[in-house]
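Enquirer: what follows is a predicted protein model with its sequence.
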Amino acid sequence: MLFWDPRKKLQISVQSKSHIEIDNSHYWSKINDRQQKDYTVNPPPKSEIKAHDDYEFSDHNRFTVINLTFKSMDVLQLSDQGHVRATHNFENNTQSWVSP
């Protein structure tokens, strides 16, 4: 994953291992009815439609839970006074300054 904030000139990069939950019923039960309905929109989100209300809701939900385990993180701060960069390894809990 890569995050960039242009106002702060800050970039954060995260390496992770992902796992899709096969049984997401525990998470599904924690969201309210309106939120559940939002996961059933048809056609799927970002599909082109002819009018602002040219969609419906179905019985099929697109709800998915993805668990991420962080492996490492890289933080880069850009600056006119000199860039600063650091890394953190979550697997062995080490961090270090690195060359930008």
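Expert: Cool, the structure landed.
Enquirer: from here on, just use CA atoms for contacts and neighbour counts.
Expert: Noted.
Enquirer: residue 37 in helix, strand or coil?
Expert: The local conformation at residue 37, judged by DSSP: H, G, I helix; E, B strand; the rest coil, is helix.
Enquirer: another structure for you, compare them:
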Amino acid sequence: MGLKRRPIYVSQRENPRGDFWYTVRGGNGENVLTSKMYRERWRAIRAARAFIASIAPAPVTFTYWTGPTPQAERDGRGRGRVEHHTERIR
């Protein structure tokens, strides 16, 4: 029997000022990497997915947000609600 590998956790994060980034945590929960800041949520998610593809075939749990951004909420353009999604990859 082979060893079962702990998943790597990749999380897209954001703050109320409209900064978006992702973090990578090892199987023990410790942060091992924090990305640069992005001005759009979709760019942070795209960068996180590129990172996940580069570490294949490791098992990954990826969490990210969808819905109105903090800036859209402030500008009155935010409709709907922010939702947290989780994907298990490999």
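Expert: Good, I have the coordinates. Remember, predicted model here, so these are calculated numbers, not experimental data.
Enquirer: can you give me the TM-score here?
Expert: Remark: TM-score between the superposed chains equals 0.28 [TM-score structural alignment, normalised by the length of structure 2]; 40 aligned residues with a CA RMSD of 3.5 Å.
Enquirer: the closest residue to residue 25 of structure 2 other than its chain neighbours: how many residues sit nearby?
Expert: For residue 25 of structure 2, ignoring the flanking residues on the chain, the nearest one in space by CA to CA, 6 or more residues apart in numbering is residue 31 at 4.3 Å. Neighbours of residue 31 of structure 2 under the rule other CA atoms under 10 Å: 13.
Enquirer: ok, residue 31 of structure 2 - contacts?
Expert: Residue 31 of structure 2 makes contacts with 23-25, as judged by CA atoms under 8 Å, 6 or more residues apart in numbering.
Enquirer: want to throw those into CSV with distance to residue 75 of structure 2?
Expert: Compiled in CSV, the contacts of residue 31 of structure 2 are given as follows (distance: CA to CA, whole Å):
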residue, distance to residue 75 of structure 2
23, 28
24, 31
25, 33
